[in-house]
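Predicted model follows, preceded by the sequence.
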Amino acid sequence: MNKLLKKTLKVVLPILLGGFILYWVYRDFDFAKAEDILRHGTNWGWMLFSLFFGVMSHVFRGWRWKQTLEPMGAHPKTSDCVDAIFVSYATNLILPRVGEVSRCGVLAKYDNVSFAKSLGTVVTERLVDTLCILLITGITFLVQMPVFMQFFAETGTKIPSLVHLVTSPWFYVVLFCIIGVCVLLYYLLRMLSFFERVKGIVLNVWEGVMSLRKVKNVPLFILYTVLIWGCYFYHFYITFFCFQFTDHLSFLAGLVMFVGGTFAVIVPTPNGAGPWHFAVITMMMLYGVNATDAGIFALIVHGIQTLLVIVLGIWGSLHLSYVNRTRK
């Protein structure tokens, strides 16, 4: 019964957290206007172009993953690596952060790749991605810091008092996001302690982590990494041109919102729902977009990008079964 309760909570709590934040963000929102923009005010040509980058980011990640597996003597099919990435992101919609484990299970099932070793390569990937986002964040902050200072100087914005901060609903949105991250870290530590009790698992994971040292073509690995993050950015930035109220936003403005949204999805909610909306809307208002239009942008863009993840997940699952059945 306890195991069933824990599994249920792992599914329900992220959904409740995301739903709570979405409620606060959109509690007084004009959904009729959002529907009208979706039908008549969206440039679908630009939207489809942005989705292309969304697909390619997964493809490049699959190619890079295969490259880190090869030093361990694992040679999975390229299509299986890409499909596993598709499935993992779709899995994260149901169980946040479980997708990283599920893609290792896919290769273990279809290509006989050691689960523990492939999990180690995933850890390596995440370390590389963390360094990338920290580098992007540092550059963005240095480049755009004068913009923030100018904004506060021209608008006369004052830092809110502690009393006002505590009584603001946005304070509780951020608070719940922090709590969600703490819960995620707790479960990750629990998983690590479990692995330590299983003989041989840690050594295999460590071997996978260290596989990066033996990657044959390091420049190609770096190229894949640059392409992955470039695709992530353009997947988001190009959506600015889908709407009249955001097509004037600059490249650097897109970079600031991209960084904020990237950190927001760390909160364990389905595809960052809630925290991502909060971050993007807040930063978009910083660049002069009114709250309603910013809310419409976040709602439509996040909804379509989530739909893409679902479609790719279904495709990846079906393609895995069909290709491997045919080859057998």
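Perfect, thanks for sending it. Numbering: from 1, shown residues only.

For the rest of this, base every contact and every neighbour count on C-alpha atoms.
Fine.

can you give me the helices for the stretch 151-300 of the chain?
162-167, 169-197, 201-209, 218-237, 251-264, 275-286, 291-327 (DSSP state H, counting those that start in this stretch).

out of these, deepest packed?
helix 275-286 (a mean of 22; mean count of other C-alpha atoms under 10 Å).

List of residues touching that helix?
18, 21-22, 25, 151, 173, 177, 256-257, 260-262, 264-265, 267, 291, 294-295, 298-299, 302 (C-alpha atoms under 8 Å, 6 or more residues apart in numbering).

before we move on, the earlier item: how about the helices of the stretch 151-300 of the chain, which one is nearest Lys66?
helix 218-237 (10.3 Å; C-alpha to C-alpha).

Any idea which of the helices of the stretch 151-300 of the chain gets closest to Cys104?
helix 201-209 (11.6 Å).

separation between the residue nearest the centre of the chain and Met149?
Nearest to the geometric centre of the chain sits Val265, at 5.4 Å (C-alpha atoms, centre = their mean). Using C-alpha to C-alpha, to the nearest Å, Val265 is found at 26 Å from Met149.

And for Gly261?
21 Å.

next one: Gln67
Counting by C-alpha to C-alpha, the gap from Gln67 to Met149 is 44 Å.

hold the first one in mind and look at this next one:
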Amino acid sequence: MRVLVLLPVSGGLFYLALRQVGWGYLLDSLREANYWLVGLALAVGLVSHIARAARWRELLLAAGLDASLYEVFYAVMFGYACNLLLPRAGEVARCARLAELKRFPLSETLGSVVSERLSDVVVFLLMTLMAVVVSFHYFGAFLWERIVAPFMARFQGSSLWLGLTLLVGAAALLTGLVWAIKRGIFGARLRQWCGRVARGLGRGMGTIIHLPRRGRFLLYTVLIWVCYWLMTYLVCLAYPATTALPISTSYLLLVVGTFGMMVPVQGGFGAFHLAIALWLEVEGIPRAEGLAYATLSHGAQTLLLVVVAVALMVREGMRGKRRTMPPLNETAYNVATPPQQS
């Protein structure tokens, strides 16, 4: 249902960004890009995915869940691929895939991912605050006029009260459900199962507090976001209209693009393009050129995710077939055996 509902939203956002730009102009602009630099940006992006897998592995090890870096990397890329189909499903999908591979408790792997994502939220908030401080007149005004104010304008009057009513109703429903489960109204087995899941989630989320190697966790976190920044700057250098932009502007582009990726649509499709094009207009770059840059950046990242994820899934499928193949039987292939000597 989320795919059916959100796919038109994604298409609508992309149309909103594209409505003043022709496809022919967009394709002609993309042909002018330096794809050697785009390839280098993709290599940096691959390093960021490996660093994310290594960081998640630190949390898993702290929870007593031992998996190789390859296995964790495979699960991360599998989750990214699922995000292209169903928004926000990738976090659950990568946990389920790793739990299936290693027979880990799903609740503990989910808890570790919650901790990992919370650390990303903290880093992104700090980056946004830094962007506002460094470029208050431009970036601060952009956030307020193009993102915050339009969002608040849509939730005034009856819409605001409707949203608050739904929020309070959902909280009351969740509270009542938890109370009923604790009382055993739905049965003792469900209460015990929910208790195990809650304890597993708690243990997984608590790993970030009791990390034995916090230095590595912080190092991987910094490496992830530095790679994102460098990848953004390399794509700027690859596209003629953005080549002259300073590296500080690519930092602001990273922040704006992350806001676009946070919109719950498939892979940020449409929302990322619109956010990037709006900010580049502030930098004096026409909407068409900004959209071409966004298409180049988003398309390259999506291609990387799909190619790597498919390659890893094919490899795992072949390994699984080899593990399940029966042992070689000589009589089945009519192999003659030498006579036994007495």
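Structure's in. What do you need? Since this is a predicted model, take the numbers as computed values, not measurements.

which residues touch the residue nearest to the centre of the first structure?
Neighbours of Val265 of the first structure in contact, by C-alpha under 8 Å, 6+ apart: Asn271, Gly272, Ala273, Pro275, Trp276.

ok, now how distant is the counterpart of the fourth one in the second structure from Asp66 of the second structure?
Put plainly, it is Pro275 of the first structure. With TM-score structural alignment defining the correspondence, Pro275 of the first structure maps onto Ala271 in the second structure. Separation of Ala271 of the second structure from Asp66 of the second structure (C-alpha to C-alpha) stands at 37 Å.

Quick check: chain neighbours aside, which residue is closest to the aligned partner of Ala75 of the second structure in the first structure?
With the correspondence set by TM-score structural alignment, Ala75 of the second structure lines up against Ala84 in the first structure. In space, and not counting its chain neighbours, Ala84 of the first structure is closest to Arg103: 4.8 Å by C-alpha to C-alpha, 6 or more residues apart in numbering.

Repeat that for Ile181 of the second structure.
Arg191 (5.4 Å).

how close does the match of Ala75 of the second structure sit to Ile139 of the first structure?
From Ala84 of the first structure to Ile139 of the first structure the distance is 32 Å (C-alpha to C-alpha).

quick one, which of these two is more surrounded?
Neighbour count, other C-alpha atoms under 10 Å: between Ala84 of the first structure and Ile139, Ala84 has more, with 26 against 13.

Check which helices and strands the helix or strand containing the more buried one sits against.
According to DSSP states H and E, Ala84 of the first structure maps onto helix 78-94. Other elements packing on helix 78-94 of the first structure under the criterion 3 or more C-alpha pairs under 8 Å, 6 or more residues apart in numbering; DSSP states H and E are helix 44-69, helix 99-110, helix 291-327.

and the angle from the last one to helix 78-94?
Put plainly, it is helix 291-327 of the first structure. With axes from the mean of the first three to the mean of the last three C-alpha atoms, to 10 degrees defining the directions, helix 291-327 of the first structure sits at 140 degrees from helix 78-94.

distance of Thr295 of the second structure from Trp279 of the second structure?
In this view, Thr295 of the second structure and Trp279 of the second structure are 14 Å apart by C-alpha to C-alpha.

The aligned partner of Val134 of the second structure in the first structure and Val256 of the first structure: what is the separation?
If you follow Val134 of the second structure across to the first structure using TM-score structural alignment, you land on Val143. Going from Val143 of the first structure to Val256 of the first structure by C-alpha to C-alpha gives 10 Å.
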